[in-house]
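**Student:** Sequence unavailable; structure follows:
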């Protein structure tokens, strides 16, 4: 009988993978990619990362997927990651938001990976490490693994399927057939793995989907449920008057819904003609600004619509880059938003809503800058940036000039001001810790040390937008938590010499 033993130093670890020699274990924990020698010692931080799977190459580099920012390569010894592919391409034919579960293919020139927007449209591709060329291999599938037998094995809807694969031509050379049924699957992640010597391990079970719950969390971390049914929610935003809530719901396409908090009633704001994400309210609570590709192009641009549903959507800006609305000046005359460009990554832009509505760069550098939000007195702009080598929170005078001040000290993003402007909140990179920093400008600027406000398992932050909001009275936060977690696995099935069965079921020809 096999006995499982916990590996010291891997508390909270997910998405583990081995080095080619089997002496090191790579994994994600606390918002970082880490490694640990199986011969002993403490875990070592490689870089900041949100879990998306990893593959350790023979050249001692690691290719990993990041939940929020795409696919990257980093030296296994640590260093500055190099972006291989950016996420958040929303073409109507094949939308994608996440690039997960890479496998460096033999020859070390191509990477096999999964791309998806929703679990229903996950597909499998390869990417060239030299040219960044991408090729689509399988239209419906996830977590593909290339095996020495010349097969691709991948998961779909709780089953494992296999197809013959020509490694030299990077082509699937035959039809896919089921090879194993009943693999436990959550979202797009099936619980299985296959060793290079032919051992298959999997967790038996069915397909389950996570369900989100919107909750109030007070300043001490105490949780109170809303009278809102569980669902699949993204980026909740309270109207400035506190009476309504707008969220993104994932349906066939992503749509915006508004909830009347006094009556607990819902109505859809957008009509499903495009993907709509990342909504914010105008300061008077009368309109909602969001990004959408309803205009027919590949990019998500700024639109707005009256919150009561009357009148059509109106496009506010045109750009080849994705635009993600973030915040308004308190008078409602200027909106700040993020743009995503291949040359500079995430940048902060602004646009006056009176007159020509011409977007202007506000903070554009070779680093990523994101999550901007104005202080209630409009004199300060808080935002996150990876300039120091990891995501940290900063403030700068607005409109400037003036000195930029770093707020967080151990990683942070998604800043949010208290309504009185005397506190600046942010979340740690892992998403479980809410931090608080005092902010006083009278008689001169005084910034306190970060303090832990509370801890809890809430939806992981995203680089595209803030994953929580604060009530107008400043006494509680609106957050997203998992309403139900699938039960932990109680058994693993292990099949030795599974390659022989695979070759019998699906022969390959050289």
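**Tutor:** Thanks, I have it. Note that the structure is a prediction, hence the values are computed from the model and not measured.

**Student:** going forward, measure contacts between C-alpha atoms and count neighbours the same way
**Tutor:** Will do.

**Student:** Can you show me the helices along the stretch 351-500 of the chain?
**Tutor:** 498-505 (DSSP state H, counting those that start in this stretch).

**Student:** which residues in the stretch 251-400 of the chain form strands?
**Tutor:** 254-260, 265-268, 276-281, 287-292, 301-306, 314-315, 322-328, 334-341, 345-352, 360-363, 369-374, 380-385, 392-397 (DSSP state E, counting those that start in this stretch).

**Student:** To residue 15, which of these lies closest?
**Tutor:** Comparison of the strands of the stretch 251-400 of the chain against residue 15 by Cα to Cα identifies strand 392-397 as nearest, at 24.4 Å.

**Student:** Take this one as well and set it beside the first:
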């Protein structure tokens, strides 16, 4: 490292606090002097020309040293000391590995550690890193941790986290892991000062509470239908009795609410594009219009005070999960968030995992849910621009990008008609995810037609090859996620295909229309099943070690799916009547790094009709580092 930077690092890391920089102001001035010095600038430029791995060490070391020193200055050696009114704002960055979750991170209550979820070498778990170190260590026992953000106990000695279908806690002293509750499809959790954990499970339910030491789960909020459709992402206020949460629903019911333990009543505070997190002592942070905002709260009257003020012009939202934002609960004067969700691209891979082509260029708008047309010439997917999600398509041969929907509401999963001239998609333009149909033939898009409206959220899954049925999933408040079918003939009355207390979703018709493949967690983990259709007489389990996102080969002789360790699997299929024969699935290749694959019902890949090529949603560039904003003060 350049000598001047080396001196800064060593002084930041002095064991004696009196020998360190006396203030963030002094440190800032020293770094500014180094940046202005021509000799140092030349040295830095020369270092920048080296490979990333070679220069990453001293860059990370400097960032860690600066962050460590700045955090120490922020607390003036004591975590309880308030931020000095004349302290200067500083923005620092924490780099996480490429496989880290966009939203799955949290700063500890004492501001000295970071926990995050990441997948490395096919293994997904939690990692913890002290902010005065550039090294992270994995937390044994957290294997299978979901991408939902982990959350700290108020004393910083334990961490709550989710797996595919459970809420757990790990005690950092000793590493004991305990299961606290069932929690399929987690939608956030928070740990209060009075020993209660709040969490959301499923897309259409209320919030639940469980003692941090384990015990019975109780419902703590009431979804007021039809203006609300589900509660998620709770965050306790400092008193441990009141809490914030996000509600989906109609425009008049959507937004940030405050609730109280012991009562299922809640009060709407304001509209937002995301959940709100506590930034203390009386501020909450939230996303709106792609930016990060702060709102002051009167903690006695539990109502907003004044207008929100901007914090950052950009904050990353998880486009796969409404209300989810890359933002951590923090201490007064410190804000931690990601500004950028990364760059993605659809890439073709052969059965050996070799990249053999691309569709479209690198895209910063979180493209997701690729759906190939029957002729393989066009891929349809969703993109999110300025906080709004719409349906788009790309012609594979010419890379021509076309916008198919333009409504201000969120237009989500879309499926092709067999002829490729129509699409069906789900949208929350009436507050609930309903099904809409539109023509996309002739180079012009027609007006949308409401195809199916109920009080429950619905996600499109597939359109049968004969054009007679639409397969979709329902987010039921009583039975969770279920799979239903809508006939496009007769009385068009929907009927269930898979409806149990377990979660069933990601349904796909076989090419001959006689079977439905889907994902279910009835065994305690997500597995792939195939069921006869339309008589539902027989069901066969296909996966043996977990699975998600099933996709059929064009002739129905293979079924592909994603394994829990992110490999693309293939299972041979031979069927006759209601009989189906299959072999133990085999792994084709490890899926390349891509966006969150646990927060969406749509598959992150598509398969060519002959099953020889796979179009995978991959990262070109991962999410931005975590920005740590120190000494932030609202500007009225």
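**Tutor:** Everything's here; your move. What you see is a predicted model, and the numbers here were worked out from it, not measured in a lab.

**Student:** coming back round to it: return the most buried member of the strands of the stretch 251-400 of the first structure.
**Tutor:** strand 369-374 (a mean of 28; mean count of other Cα atoms under 10 Å).

**Student:** Spell out the secondary structure type for the residue positioned nearest the centre of the first structure.
**Tutor:** The centroid of the first structure falls nearest to residue 68 when counting by Cα atoms, centre = their mean (3.1 Å). Three-state assignment for residue 68 of the first structure (DSSP: H, G, I helix; E, B strand; the rest coil): coil.

**Student:** can you tell which of the strands of the stretch 251-400 of the first structure is closest to residue 217 of the first structure?
**Tutor:** Of all the strands of the stretch 251-400 of the first structure, strand 254-260 comes closest under Cα to Cα, at 18.4 Å.

**Student:** okay, the closest one sits on what stretch of the second structure?
**Tutor:** With TM-score structural alignment applied, strand 254-260 of the first structure matches the range 389-395 in the second structure.

**Student:** Which residues are in contact with residue 542 of the second structure?
**Tutor:** Shown in contact with residue 542 of the second structure (Cα atoms under 8 Å, 6 or more residues apart in numbering): 527-530, 571, 582, 584-585.

**Student:** Including distance to residue 126 of the first structure, could the strands of the stretch 251-400 of the first structure go into CSV?
**Tutor:** Below are the strands of the stretch 251-400 of the first structure laid out as CSV (distance: least, Cα to Cα, whole Å):
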stretch, distance to residue 126 of the first structure
strand 254-260, 26
strand 265-268, 37
strand 276-281, 28
strand 287-292, 28
strand 301-306, 28
strand 314-315, 35
strand 322-328, 24
strand 334-341, 22
strand 345-352, 22
strand 360-363, 34
strand 369-374, 29
strand 380-385, 30
strand 392-397, 32
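
**Student:** mean deviation (superposed) between the match of strand 254-260 of the first structure and the first structure, please.
**Tutor:** Once fitted to the first structure, stretch 389-395 of the second structure is off its aligned match by 2.3 Å on average (mean Cα distance after the TM-score superposition for the first structure).

**Student:** Go ahead and measure how far that stretch is from the middle of the chain.
**Tutor:** 20 Å (Cα atoms, centre = their mean, to the nearest Å).

**Student:** got it, and stretch 133-153 of the second structure?
**Tutor:** 15 Å.

**Student:** what about it, how long is it end to end?
**Tutor:** Stretch 133-153 of the second structure has an end-to-end distance of 22 Å (Cα to Cα, to the nearest Å).

**Student:** Kindly report the same for stretch 537-551 of the second structure.
**Tutor:** Terminal residues of stretch 537-551 of the second structure lie 22 Å apart, using Cα to Cα.

**Student:** Quickly name whichever of the contacts of residue 542 of the second structure is closest to residue 71 of the second structure.
**Tutor:** Using Cα to Cα, the contacts of residue 542 of the second structure come closest to residue 71 of the second structure at residue 527, 45.0 Å.

**Student:** what's the matching residue for the closest one over in the first structure?
**Tutor:** So residue 527 of the second structure corresponds to residue 392, using TM-score structural alignment.

**Student:** show me what contacts its match?
**Tutor:** Contacts of residue 392 of the first structure by Cα under 8 Å, 6+ apart are 384-386, 406-413.

**Student:** distance of it from residue 492 of the first structure?
**Tutor:** The value you get for residue 392 of the first structure to residue 492 of the first structure, if Cα to Cα is used, is 40 Å.
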